[in-house]
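[1] Would you be able to build a 3D model of this:
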Amino acid sequence: MIDQLQQVAKRDDDLDIPFRSWKNHPAAGVDFPDLSIATSDPTLTRPIVDALASRIPAKIDVLAGLDIGGLGLAGALAYRNGLGFIDIRKVDSLRNEVMRSIMANYELGEGVVISKGARLAGRHVAIVDDCLISGGTALATARLIRRLGGHCDTALFVFDIEGMGGRERLAGGGITAEVLRSLPPTAADPAEAV
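    I've put the predicted structure just below:
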């Protein structure tokens, strides 16, 4: 088993995950890795999805894709692994007039919402997103899933940004963060940045 895990880790280290950086986003001195360069190419997307799939614990029933970068990844992973899928929306990504009209259909958490149609009680849910920064959205999602009776102790990310405290914050909330690649806070190559 340890040999298999080391092989997965080696494959992840060898995995080419192209991205471009959004300079100074979400804050000054932090560059967000935009994964759309990779996800728009199926030859690059499949290895990323396969690497994430190898990190999903066997007990997982449902994947929760975080708005917006985790939605497509979670959908692809759910289809690949025969799992359920729910979308998690960030409240600040919804316009006020939209929020007022749909709130009757959503469970509200700490800055995130889940459709009231999601049946989570007693189910094991893993969170999926493109990048772990502070861990705030993933932790709020886990708390809401737990409040609705689901079990949530795993989160999957393509990237995490070093030194932002995301892994530690999630660990403090009882969540294991599985990450394919850690990146420094700023882009190594300014030519990649936008």
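[2] hey, let's count contacts and neighbours off CA atoms from now on
    Noted.
[3] What is the burial count for Gln4?
    9 (other C-alpha atoms under 10 Å).
[4] what's the spacing between it and Asp41?
    Distance of Gln4 to Asp41, given as C-alpha to C-alpha, to the nearest Å: 28 Å.
[5] Which parts of this structure are helices?
    Listed from the start of the chain, the chain has helices (DSSP state H) covering 2-14, 36-39, 42-53, 69-81, 96-102, 136-147, 166-172.
[6] deepest of those helices, which one?
    helix 136-147 (a mean of 22; mean count of other C-alpha atoms under 10 Å).
[7] for that helix, the distance to its chain's centre please.
    In terms of C-alpha atoms, centre = their mean, to the nearest Å, the centre of helix 136-147 is found 12 Å from the chain centre.
[8] who are the neighbours in contact with the closest residue in space to Arg167 that isn't next to it in sequence?
    Closest residue to Arg167 apart from its sequence neighbours, by C-alpha to C-alpha, 6 or more residues apart in numbering: Ala177 at 6.0 Å. By C-alpha atoms under 8 Å, 6 or more residues apart in numbering, the residues touching Ala177 are Thr154, Ala155, Leu156, Phe157, Arg167, Leu170, Ala171.
[9] Would you do the same for the sequence below? I want to compare the two.
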Amino acid sequence: MTAVSPELQGLLLHRIRDVADYPKPGVMFKDITPLLADPVAFGALTEALAELCVRCGATKVVGLEARGFILAAPAAIRAGLGFVPVRKAGKLPGATLSQRYELEYGSAEIEVHAEDLTVDDHVMVIDDVLATGGTAEASLELIRRAGATVAGVAVLLELGFLSGRERLEPVLAGAPLEVLITV
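    Model prediction:
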């Protein structure tokens, strides 16, 4: 787990809004749009994620649909790395690799362009939230099937009570899980 300065953690937490009963009753949604709207907070987050990418030796950054795109693309640019989107099935043209996975409420499928990752790539996966870990786990499988190496996974927010870490750690195979904030 990443050591985040209390100042950065406070800046980020102060701009994450709780939305009760969204998307369904009983769920407390963590809304990052106020953070994205604040150039100081978003800039500090981008810098922190870029530093993680460099420290982990990444050569490419994968962003998970959809909010992971928003965080991963500027971090990749800041770190001087390429950005590769991992999308929901059917959203990418051309040859893709796909991975089906189970969610707490059903199943889903994600894809990546087959040619975007190579055996020479060390890939940092970035997403906004680690919840149950299903999407991140599926993305690691895609990266490895493409022949690339997983450099690590970085998330803004871990929802510790959903145990995503326990699901993800065995498939990380020694790559770090970098979490900026745990709730």
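[10] and the contacts of Ala177 of structure 1, which two are the farthest apart?
    Phe157 and Ala171 (14.2 Å; C-alpha to C-alpha).
[11] Trace Phe83 of structure 2 over to structure 1, please.
    With TM-score structural alignment defining the correspondence, Phe83 of structure 2 maps onto Phe85 in structure 1.
[12] Run a quick check on its match versus Ala74, I expect a contact.
    Yes - under the criterion of C-alpha atoms under 8 Å, Phe85 of structure 1 makes contact with Ala74 at 6.9 Å.
[13] Find residues that contact each of these two.
    Leu63, Ala64, Gly65.
[14] how many neighbours does the second one have?
    This means Ala64 of structure 1. Count around Ala64 of structure 1 with other C-alpha under 10 Å applied: 29.
[15] How about the last one?
    Gly65 of structure 1 is flanked by 29 other residues according to other C-alpha under 10 Å.
[16] Go through structure 1 and flag its longest strand.
    Identified as the longest strand of structure 1 according to DSSP state E is strand 151-161.
[17] Could you list every helix and strand in contact with it?
    helix 42-53, strand 124-132, helix 136-147, strand 176-183 (3 or more C-alpha pairs under 8 Å, 6 or more residues apart in numbering; DSSP states H and E).
[18] could you redo the last one with a cut-off of 6 Å?
    Helices and strands touching strand 151-161 of structure 1, by 3 or more C-alpha pairs under 6 Å, 6 or more residues apart in numbering; DSSP states H and E, are strand 124-132, strand 176-183.
[19] Pick out the residue closest to the middle of structure 2.
    Asp127 (1.9 Å; C-alpha atoms, centre = their mean).
[20] Please tell me how far Val153 of structure 2 sits from Ala95 of structure 2.
    Val153 of structure 2 is 25 Å from Ala95 of structure 2, where distance means C-alpha to C-alpha.
[21] More neighbours: which of the two?
    Per other C-alpha under 10 Å, whichever of Val153 of structure 2 and Ala95 has more neighbours is Val153, with 27 against 11.
[22] Aligned against structure 1, show me the partner of the more buried one.
    Under TM-score structural alignment, Val153 of structure 2 pairs with Ala155 in structure 1.
[23] neighbours of the closest residue to its match other than its chain neighbours, just the number please.
    Distances taken as C-alpha to C-alpha, 6+ apart place Ile127 nearest to Ala155 of structure 1, at 4.4 Å, with adjacent residues excluded. Using other C-alpha under 10 Å, Ile127 of structure 1 has 29 other residues around it.
[24] So Ile127 of structure 1 is in contact with Leu66, correct?
    No - in this structure, Ile127 of structure 1 is not within contact of Leu66 by C-alpha atoms under 6 Å, at 7.2 Å.
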